[in-house]
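Trainee: next input, structure requested:
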Amino acid sequence: MTSTTPDLVLLVEDDRRLAALTREYLEGHGLAVVHVADGRRGLEEALSGRYEAVLLDLMLPGKDGLEVCRELRARSDVPVIVLTARGEEADRVLGLELGADDYLAKPFSPRELLARIRAVVRRARGRAGPAASTVRVGGLVIDPAARRVTLDGREIALTGYEFALLDALARRAGRILSREQLMELAGGSAEEAFDRSVDVHVSRLRQKLGDDPKRPRLIKTVRGAGYLLAAEGE
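Mentor: So this is what the prediction gives:
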């Protein structure tokens, strides 16, 4: 990260020992970290607009982390990384469905967490890759410089990961992209493409674009192969 002041990250975690260790590591690598230990205060802080990213535990006092994620995403597009001791796929998928950009199961490597934070912040700032031109596919217009998406003139609010995913599909409209390719193009890890995370993000994109999941006209599923964004006229 190239800013002269440290990026500010919110850590919502009730395990104070884990929070202290995580904070020490992240601050030792150039971030500034604010720690809160309960869900209600965590939501208030996250909505303040001060933070580059929110690290959110699921099992919290005051307000459950999933509820925090749901309420936060309804009012803010700040990047959210869910930190959870719930290792089951269903819990990870639920977090993504509620709007989290990424997740990390406990116990996690602080180094991996740092890499995930940097990735979601880059995507949110529109710096996940080289500067790119505006792309148009039918009524869909994606402007990377302004990090703005419109469909038939209507602006669509997307998280950083959703924007990166849609941009990757749109620049290759009409081409089938596997889950592994989509993860890599959107700035994630291809190793994670074997779980349902890509499917969940695509489902959220369809919902925001008003695409019928049973008969999608924009983002189409190619069974056993991946996804494609329909080229104009398809």
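Trainee: every contact and neighbour count from this point should use C-alpha atoms.
Mentor: Will do.
Trainee: what is the burial count for residue 50?
Mentor: 13 (other Cα atoms under 10 Å).
Trainee: which secondary structure element contains the closest residue to it other than its chain neighbours?
Mentor: Sequence neighbours aside, residue 8 is the residue nearest to residue 50 in space, at 7.2 Å (criterion: Cα to Cα, 6 or more residues apart in numbering). Taking DSSP states H and E as the definition, one finds residue 8 inside strand 7-12.
Trainee: so what touches that strand?
Mentor: Identification of contacts with strand 7-12 by Cα atoms under 8 Å, 6 or more residues apart in numbering yields 19, 30-39, 42, 45-46, 50-57.
Trainee: likewise for stretch 85-103?
Mentor: Contacts of stretch 85-103 (Cα under 8 Å, 6+ apart): 66, 69-70, 73, 79-84, 105-107, 116, 120, 159-161, 195-197, 200-201, 204.
Trainee: give me the buried entries from these.
Mentor: Applying 16 or more other Cα atoms under 10 Å to those, the neighbour count classes 66, 69-70, 73, 79-84, 116, 120, 159-161, 197, 200-201, 204 as buried.
Trainee: please flag which of those sit within helices.
Mentor: 66, 69-70, 73, 116, 120, 160-161, 197, 200-201, 204 (DSSP state H).
Trainee: and for comparison, fold this next one:
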Amino acid sequence: MIEILMIEDDLELAEILISYLEQYNIKITNYDSPELAISALRLKKYDLIILDLSLPEIDGIEVCKMIRKDYDTPIIISSARSNLGDKIACFSVGADDFMPKPYDTQELIFRIKSILRRCNFNVSKKEEESKKTIFTLDEEKMEISKEEEKLTLTNAEYHILAYLIKKAGFVVSREELLSNVDSIKYESSYKSIDVLIGRVRNKIEKNSRKPKYILSIRGVGYKLVNE
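Mentor: Next up is the predicted model:
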């Protein structure tokens, strides 16, 4: 359910919107006092804010400025004050949309969902960008790159590092490597795994004695850090 904080002193309008939008899975909590609304923001995270401009205690533009100072929650201004100066002022202090009263409730629903789609896309994009990996694997070309620079690896080194990349973040035992890495699975000792890991470390670590990417998990095996 979409959770909306509304700051509206027209209680009749607020009741109509609360009742109508509920059937579209949108829950509105309304406050006719800006101070109470801002206090509510400190206690709970809302998906969006609908803010009237003509409020009894503090002008809505000032309220918008106060909210934006501490929160990045999307704000739709809903007001009978629809002159260009007010619109410019609202957008300049951080409003995301402006709906002149009176407006159609279906249009309000459309704008709410449109803003939330855009915001969610931006959040997902930022998360994706923040999760860029150190090592990238191209199985078709049998290539591995570190921070976009292609590594020069032997066949055995490629396959062992490729397997670790696929299991990045998880501990991989020597036995698992012997069983699953084609180019080394016929090797008979764990020592051969350690030798290969040492060779790979020499090619990817600044200091192979203090590895940053391939970590030794004592008594178990190895773990690749890929972010």
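Trainee: TM between them?
Mentor: Comparison of the two superposed chains (TM-score structural alignment, normalised by the length of the second structure) gives a TM-score of 0.53, and 130 aligned residues with a Cα RMSD of 2.1 Å.
Trainee: circling back: burial check on whatever residue of the second structure lines up with the residue nearest to residue 50 of the first structure, number of neighbours?
Mentor: Under the alignment (TM-score structural alignment), residue 8 of the first structure maps onto residue 3 of the second structure. Neighbourhood size, residue 3 of the second structure [other Cα under 10 Å]: 16.
Trainee: what ranges do the strands span in the second structure?
Mentor: Taking DSSP state E as the test, the strands found in the second structure are 2-7, 26-31, 48-51, 75-79, 97-100, 135-138, 143-146, 149-150, 171-173, 214-217, 221-224.
Trainee: what's the matching range in the first structure for the third one?
Mentor: Translated: strand 48-51 of the second structure. By TM-score structural alignment, strand 48-51 of the second structure lines up with residues 53-56 in the first structure.
Trainee: same deal with the shortest one?
Mentor: When the first structure is aligned by TM-score structural alignment, strand 149-150 of the second structure has no counterpart there.
Trainee: just checking, residue 136 of the second structure touches residue 149?
Mentor: No: between residue 136 of the second structure and residue 149 there is no contact under Cα atoms under 8 Å: 9.5 Å.
Trainee: give me the most central residue, the first structure.
Mentor: residue 101 (2.0 Å; Cα atoms, centre = their mean).
Trainee: how much space separates that one from residue 135 of the first structure?
Mentor: Distance, residue 101 of the first structure to residue 135 of the first structure, by Cα to Cα, to the nearest Å: 23 Å.
Trainee: now which residue in the first structure aligns to residue 161 of the second structure?
Mentor: Checking TM-score structural alignment: residue 161 of the second structure goes with nothing.
Trainee: residue 161 of the second structure reaches residue 200, doesn't it?
Mentor: Yes: with contact defined as Cα under 8 Å, residue 161 of the second structure and residue 200 form a contacting pair (7.4 Å).
Trainee: overlap of the contact sets of these two?
Mentor: Joint contacts of residue 161 of the second structure and residue 200 (Cα under 8 Å, 6+ apart) do not exist.
Trainee: the match of residue 8 of the first structure and residue 102 of the second structure, how far apart?
Mentor: Following Cα to Cα, the distance that separates residue 3 of the second structure from residue 102 of the second structure is 22 Å.
Trainee: what do you get for residue 143 of the second structure?
Mentor: 61 Å.
Trainee: kindly report the same for residue 155 of the second structure.
Mentor: From residue 155 of the second structure over to residue 102 of the second structure (counting by Cα to Cα), the distance is 70 Å.
Trainee: one more: residue 48 of the second structure?
Mentor: 20 Å.
Trainee: do the same with residue 95 of the second structure
Mentor: For residue 95 of the second structure relative to residue 102 of the second structure (Cα to Cα), the value is 19 Å.
Trainee: and for residue 8 of the second structure?
Mentor: 14 Å.
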